[in-house]
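S.K.: Have a look at this prediction, sequence included:
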Amino acid sequence: MRRQTPGKDDILAQPWLQPVRPYLSDDRLWALERQSVARGVAMGLFMGLLMPVAQILFAVAGAAVIRGHVPISAACTLVTNPFTVPPIYYAAYQLGDQLLPASLDFSSFTFEAHNWLADGINWAITHGAPLMTGLLVIAAVSAVLGYLAVHLCWRSKTPRTP
């Protein structure tokens, strides 16, 4: 499998990565070290759950900023996929609806035009706040749990010296 997987140099040689190559060329972003892997997992889970589009792009950029493992950060965004998005978004909406105060009523904000764009905007206004609140909470909790899980698993796999 390692022979099939492209390495750091192969990935960075892509012409479309020319503008960001200096930011991604640091060897620490590609090394399997406990801290960088934990940061990469946390950033990947956070962006994968919070961002509905361009998750990998934001996760890689975030990993570069916090010195997290870039490939692991990109891979962890795959927590959201066509099979997991519906239950995650449903749970996020329910959680956000419980967390937001009941006095927060968005139903008065409506567009008068009756077409698909206006219907979409009306839906986003009335349901967007609970959904985004829930997604933010789930993303933050998942990132912290992922970070801690890497540290716990790494510690349990490291041989102890007497």
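M.R.: Structure received.
S.K.: switch to C-alpha atoms for all contacts and neighbour counts from now on
M.R.: Noted.
S.K.: mind listing what Val37 touches?
M.R.: Gly68, His69, Ile72, Val150 (C-alpha atoms under 8 Å, 6 or more residues apart in numbering).
S.K.: Okay, one more to line up with it:
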Amino acid sequence: MPKKFMKRYLPTPERVRAIRSLHFLGDILHEPNLWHINRHSVARAFLIGIFFTFIPMPFQMLAAAFFAIWFNANLPLSVILVWISNPVTMPPIFYFNYKIGAVVLDRPLLDFEFQLSWTWLSGRLMDIGIPLYLGSLLVATICGCLAYLVIQYLWRRKVRKDWRERIRDRRLQRITARANIDKPEPPAQDS
């Protein structure tokens, strides 16, 4: 079931290969392991995608794609998961990461008014940069590993459930077949 569900929503390799802006990757996109949907490739994709979601850096999707290729994770899933951090979710995610980093470094939380400008960023980078990146690495590592373990667990659980259902169905079929064999046929009525 997880495999069928994911196949329904993920793009096909042919569709991605047709994107002209990705032609510079050449034969890398033809590697079948990057498109397989199994417990291991999906769990690795979740680890990579969730990890880069929490890292404040430009080109998160490119980094996720590179690591998906490097670790044979499902490529489209790794890239799609990075979209969790978007312009709406980035401020709360990165503020949370900053707070975690400040607590770990035992630094007081700075009371600052955010402004989207290079002047503000360059002036505050030293104050918030180290706690932000430390917190981001910690949160990214913990959340990525948790995502990996949860996917492994849920996938195994689903496979076990499917096996139990198959065994139950086969038993019912055998019992029904035996009952039909043991049941005597009614005598034919002459008319």
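M.R.: Sure thing, it's come through. Bear in mind that the values here come from a model prediction, so they are computed numbers and not experimental data.
S.K.: Give me the TM-score for this pair.
M.R.: Here the TM-score for the pair of chains, by TM-score structural alignment, normalised by the length of the first structure, is 0.81; 149 aligned residues with a C-alpha RMSD of 2.3 Å.
S.K.: hmm, back to that, looking at the contacts of Val37 of the first structure, which has the most residues close by?
M.R.: Gly68 (31 neighbours; other C-alpha atoms under 10 Å).
S.K.: what stretch of the first structure does stretch 70-78 of the second structure fall on?
M.R.: Counting by TM-score structural alignment, stretch 70-78 of the second structure falls onto residues 65-73 of the first structure.
S.K.: how far is the matching stretch from where the chain is centred?
M.R.: 12 Å (C-alpha atoms, centre = their mean, to the nearest Å).
S.K.: so how far does it reach from one end to the other?
M.R.: 12 Å (C-alpha to C-alpha, to the nearest Å).
S.K.: so the residue sitting nearest the centre point of the second structure is in which element?
M.R.: Centroid check for the second structure by C-alpha atoms, centre = their mean gives Phe46 as the closest residue, at 2.7 Å. Element membership for Phe46 of the second structure, per DSSP states H and E: helix 39-53.
S.K.: What of Val65 of the first structure?
M.R.: Assigned by DSSP H and E, Val65 of the first structure belongs to helix 55-66.
S.K.: can you check Ala73 of the second structure too?
M.R.: Short version, using DSSP H and E: Ala73 of the second structure is in no helix or strand.
S.K.: got it, and Arg157 of the second structure?
M.R.: Element membership for Arg157 of the second structure (DSSP H and E) is helix 118-182.
S.K.: so how far is that helix from its chain's centroid?
M.R.: 8 Å.
S.K.: Next, the angle from it to helix 39-53.
M.R.: 160 degrees (axes from the mean of the first three to the mean of the last three C-alpha atoms, to 10 degrees).
S.K.: Show me what helix 118-182 of the second structure is packed against.
M.R.: Using 3 or more C-alpha pairs under 8 Å, 6 or more residues apart in numbering; DSSP states H and E, the elements in contact with helix 118-182 of the second structure are helix 39-53, helix 90-105.
S.K.: Which part of the first structure matches the shortest one?
M.R.: Taking TM-score structural alignment as the measure, the first structure aligns residues 34-48 with helix 39-53 of the second structure.
S.K.: distance from the matching stretch to the second structure after superposition?
M.R.: Compared with the second structure after fitting, stretch 34-48 of the first structure deviates on average by 0.7 Å (mean C-alpha distance after the TM-score superposition for the first structure).
S.K.: any idea how far the residue mapped onto Val85 of the first structure from the second structure is from Arg20 of the second structure?
M.R.: Aligned by TM-score structural alignment, Val85 of the first structure pairs with Met90 of the second structure. The spacing between Met90 of the second structure and Arg20 of the second structure, counted by C-alpha to C-alpha, is 29 Å.
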